[in-house]
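Asker: A structural model of the following input is requested.
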Amino acid sequence: MQLVEFFYGMVTATEVAYYAYIYSVVSTQHYQRVTSYCRSVTLVAATVAAVLGQLLVSLADVSYFYLNAISLASVSLAFLCAFFLPMPQRSMFFHGKDAPETVPGPGKGLAVGAACRAPSCQEERSPDPAARAPSPQPQAGSARPHRHGLSVLLQLGRDLRDCYGSRRLLCWSLWWALATAGFNQVLNYVQVLWDLRA
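Answerer: Okay, here's the model as predicted:
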């Protein structure tokens, strides 16, 4: 069980990196759609796998060893497919674009600064264009390393303020945290229940 929890933690960490990759290769106007597609596919696949595994064990009398082998083959195939994904052309953070992007909205465009790249972060922006413009980046080689580190921290603080100033994003983050906590609670309970039933 300790080994299972270790690898489950590794998978959870790579899932975060995978979503960061998605948002770095997709334009901001497609963030909400891409997020819904990815989560829907993940949840549907987990549901189908759980139901199929239960049916194979209950009706076809398949041993747990074969279920583990199928799971290992599936995740190994997914791991190999990740090597064929295209490399991102820009970084999600600290890429310092010169001008904010324009995201088409209902009736008019919404200016989206380069700092905020999270889903549903496009709304509730300041109406002042000067407040949305990214801060000027220091010239290469002109600033000392500690000044560069300070500018990175300041930009990170502005990113957090801009992104989490969105009420919709706060609600989405709260829902995500509660749903993940509930899912993990049920998952860990099922592991103990299976050990008891076996």
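Asker: alpha carbons only for contacts and neighbour counts from here, please
Answerer: Fine.
Asker: A helix includes Leu85, no?
Answerer: No: Leu85 is assigned coil when assessed by DSSP: H, G, I helix; E, B strand; the rest coil, not a helix.
Asker: where do the strands sit along the chain?
Answerer: Using DSSP state E, the strands of the chain run over 101-104, 109-112.
Asker: For Gly165, which of the ones you listed is the nearest?
Answerer: Closest to Gly165 of the strands of the chain is strand 109-112 (C-alpha to C-alpha; 13.4 Å).
Asker: which one's the longest helix in the chain?
Answerer: Assignment by DSSP state H gives helix 167-197 as the longest helix of the chain.
Asker: Next, the second sequence, to be compared with the first:
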Amino acid sequence: MEKWQWVSLILCLFGIFKEFRPSEPFVTEFLIEYKNFTKETVVQQIYPLGTYFYLGTLPIVFLITDYLRYKSIIILEGLAFVGVYILLIWGNGINNARVFEFLFGIACSTEVAYYTYIYAKVDKEHYKKVTSFTYTATLVGNFLAAVVAQALVSSKLMNYRELNFLTLTSVSICLGIAFFLPSVKQSIYFHRKPDTPSITNGSIQNANSIVITPDDAEGTPNLKGRLSRAYRLLWADFTTAYSNPYIVKWSVWWAISSAGFLQIINYIQPLWEDIAAYTENEIYNGAVDAVHTILSALLAILVGHISIPWRKWGESLLCVISLLQGFLLLWMSQTETLMVAYVGYIIFRTLYQVMITVASAEVANNITGDSSGLIFGINRFVALLLQSFLTFAVADKGGLALGLRPQFNVYGGYFFVLGGIFAVVVGVTGLRHGFRRGSSSEVVANGGPEHEIVSLTKNNGIAQL
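Answerer: As a prediction, the model looks like this:
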């Protein structure tokens, strides 16, 4: 077995066991029925903490991940998950809840190490394969967890508390697997190996046009030099990416949509609990997770094999899908039928998963491979900032602390606003292109030479469509 295949196998096993958490589809029911929290306490005091801790730890973890070279942070992720489920099973009280939400925030933020490890350890020629393998592994873990959870609950072989023991076993195995990951000798920013170096005037110039002085070179104990070089590389990647309007467009949708999406998955179970109170229907949270997982995977694969001119139709699709998601959330907020809420959520989440896959691909295809972790991390951080604002304003006890149905009315309006933003973008783009076509036609009418027409269309970006 080749080295990259061995690394892929370990990463895939880690991903499967990390995502195999059958207790998650029923965590709200568990907290209410077995930990004696009220629904209001769960929604207004416990769940908001996870969002705040995630936001607070993400930027720190991102930089530490690069400096410590991934493996130790992946191990920390496993430890955090183990701590979460130990406290969920044996801990009690609101202070215990604060601690496990803090650990959960760390577990979420440290996922950046798992998804960027491959870019530091695997040769570039294998990036696409390993990325595909790890993405599939996490989906397999999610799907199996949802199916097993629903089967055990429906057959009454396990209750909500006992599902946590399965999850604890799985994340403990995941922690053990992390120790088998090969160590990484270099990283993207703090331990970067200069690319195609050449000596110019006593300094080293790498492929990214960042000047690296001899004191900054790999292997030096000079921490100040490493920090200085890392800052220059970070800033160069940041400015290069976000000076591209195409990346900015997709990143705006990514951040705003992800903020709303994260808020929905945090509070959908309490909404289902609220709707279920009006009926005697069996809870099928696990089945819902299984269905949207498999649908998202199949549609993402399908989109990947269909040639769609995203530069031409991307803005329009983002507008339509955002408006549709807003409608689905309003629909869910008004229904008293659990199955209707389930179907609405499946459609909502599948649409998001497909479009975030497209957004990730479009952004990744227009930036350097080394900067993908930074740009993805920034987009996620902005999403968490927006989600934290939503949480505090709408759900937190310190804010409006709205009921669940009014909350989902707000979230529906949020996606309508997002759709409206892209409707404006579509309109402005259409007017601009119409003006450019008119200018091009005027050149033709005036008998301008052919090379002037070609130059005009290229300079205005029409040729890129």
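Asker: Give me the TM-score for this pair.
Answerer: Comparison of the two superposed chains (TM-score structural alignment, normalised by the length of structure 1) gives a TM-score of 0.65, and 168 aligned residues with a C-alpha RMSD of 3.6 Å.
Asker: just to revisit the earlier point, could you single out the most deeply buried of the strands of structure 1?
Answerer: With neighbours taken as mean count of other C-alpha atoms under 10 Å, the strands of structure 1 reach their highest mean count in strand 109-112, at a mean of 18.
Asker: so that strand aligns onto which residues of structure 2?
Answerer: On the basis of TM-score structural alignment, strand 109-112 of structure 1 is assigned to no residues in structure 2.
Asker: Work out the gap between that strand and the centre of the chain.
Answerer: Distance, stretch centre to chain centre, for strand 109-112 of structure 1: 23 Å (C-alpha atoms, centre = their mean, to the nearest Å).
Asker: Now do that strand: which elements does it pack against?
Answerer: Where contact means 3 or more C-alpha pairs under 8 Å, 6 or more residues apart in numbering; DSSP states H and E, strand 109-112 of structure 1 is packed against strand 101-104.
Asker: Which elements pack onto the strand it packs on?
Answerer: Using 3+ C-alpha pairs under 8 Å, 6+ apart, strand 101-104 of structure 1 is in contact with strand 109-112.
Asker: hmm, back to that, list the buried residues for the longest helix of structure 1?
Answerer: Across helix 167-197 of structure 1, burial judged by 16 or more other C-alpha atoms under 10 Å covers 168-169.
Asker: Structure 2: which residue goes with Arg33 of structure 1?
Answerer: Mapped onto structure 2 by TM-score structural alignment, Arg33 of structure 1 lines up with Lys129.
Asker: Around its match, how many other residues sit close by?
Answerer: Using other C-alpha atoms under 10 Å, the number of residues around Lys129 of structure 2 comes to 13.
Asker: Then Trp310 of structure 2?
Answerer: 14.
Asker: That one and Tyr115 of structure 2: what is the separation?
Answerer: Distance, Trp310 of structure 2 to Tyr115 of structure 2, using C-alpha to C-alpha, to the nearest Å: 25 Å.
Asker: Roughly how far does the aligned residue in structure 1 for Ala145 of structure 2 sit from Cys38 of structure 1?
Answerer: In structure 1, Ala145 of structure 2 lines up with Ala49, judged by TM-score structural alignment. Separation of Ala49 of structure 1 from Cys38 of structure 1 (C-alpha to C-alpha): 16 Å.
Asker: Ok, Val51 of structure 1 next?
Answerer: Between Val51 of structure 1 and Cys38 of structure 1 the computed distance is 20 Å (C-alpha to C-alpha).
Asker: ok so, going back, next one: the longest helix of structure 1 to chain centre, how far?
Answerer: Chain-centre distance of helix 167-197 of structure 1: 16 Å, with C-alpha atoms, centre = their mean.
Asker: Secondary structure element holding the most centrally placed residue in structure 2?
Answerer: In structure 2, the C-alpha nearest the mean C-alpha coordinate belongs to Arg380, at 6.2 Å (C-alpha atoms, centre = their mean). Element membership for Arg380 of structure 2 (DSSP states H and E) is helix 372-390.
Asker: Show me what that helix is packed up against.
Answerer: Checking 3+ C-alpha pairs under 8 Å, 6+ apart, helix 372-390 of structure 2 ends up next to helix 47-68, helix 111-121, helix 223-242, helix 245-276.
Asker: Please repeat the previous calculation with a cut-off of 10 Å.
Answerer: helix 47-68, helix 94-109, helix 111-121, helix 223-242, helix 245-276, helix 338-364, helix 404-445 (3 or more C-alpha pairs under 10 Å, 6 or more residues apart in numbering; DSSP states H and E).
Asker: After the fifth one, which helix or strand is next?
Answerer: Counting by DSSP H and E, the element after helix 245-276 of structure 2 in chain order, helix or strand, is helix 285-305.
Asker: residues in structure 1 matched by that next one, start to end?
Answerer: The aligned range for helix 285-305 of structure 2 is empty, by TM-score structural alignment.
Asker: Next, the buried residues of the next helix or strand after that helix.
Answerer: Scanning forward in sequence from helix 285-305 of structure 2 by DSSP H and E, the next helix or strand is helix 310-334. Neighbour counts over helix 310-334 of structure 2 (16+ other C-alpha under 10 Å) mark 314-333 as buried.
Asker: How about stretch 138-154 of structure 1?
Answerer: 148, 151.
Asker: which residues sit against it?
Answerer: Applying C-alpha atoms under 10 Å, 6 or more residues apart in numbering, the contact partners of stretch 138-154 of structure 1 are 93-94, 135, 137, 155-160.
Asker: among these, which two are most distant?
Answerer: Within the contacts of stretch 138-154 of structure 1, Gln137 and Leu160 form the most distant pair, 18.0 Å apart (C-alpha to C-alpha).
Asker: who touches stretch 54-72 of structure 1?
Answerer: 48-50, 52-53, 73-74, 76-78.
Asker: And Gln29 of structure 1, how far from Ser151 of structure 1?
Answerer: Using C-alpha to C-alpha, one gets 28 Å for the distance from Gln29 of structure 1 to Ser151 of structure 1.
Asker: just Tyr164 of structure 1 next, same as before
Answerer: Distance, Tyr164 of structure 1 to Ser151 of structure 1, using C-alpha to C-alpha: 20 Å.
Asker: just Val48 of structure 1 next, same as before
Answerer: Val48 of structure 1 is 47 Å from Ser151 of structure 1, where distance means C-alpha to C-alpha.
Asker: I'd guessed Gly413 of structure 2 sits against Leu324; true?
Answerer: No: using C-alpha atoms under 10 Å, Gly413 of structure 2 is not in contact with Leu324, being 11.2 Å away.
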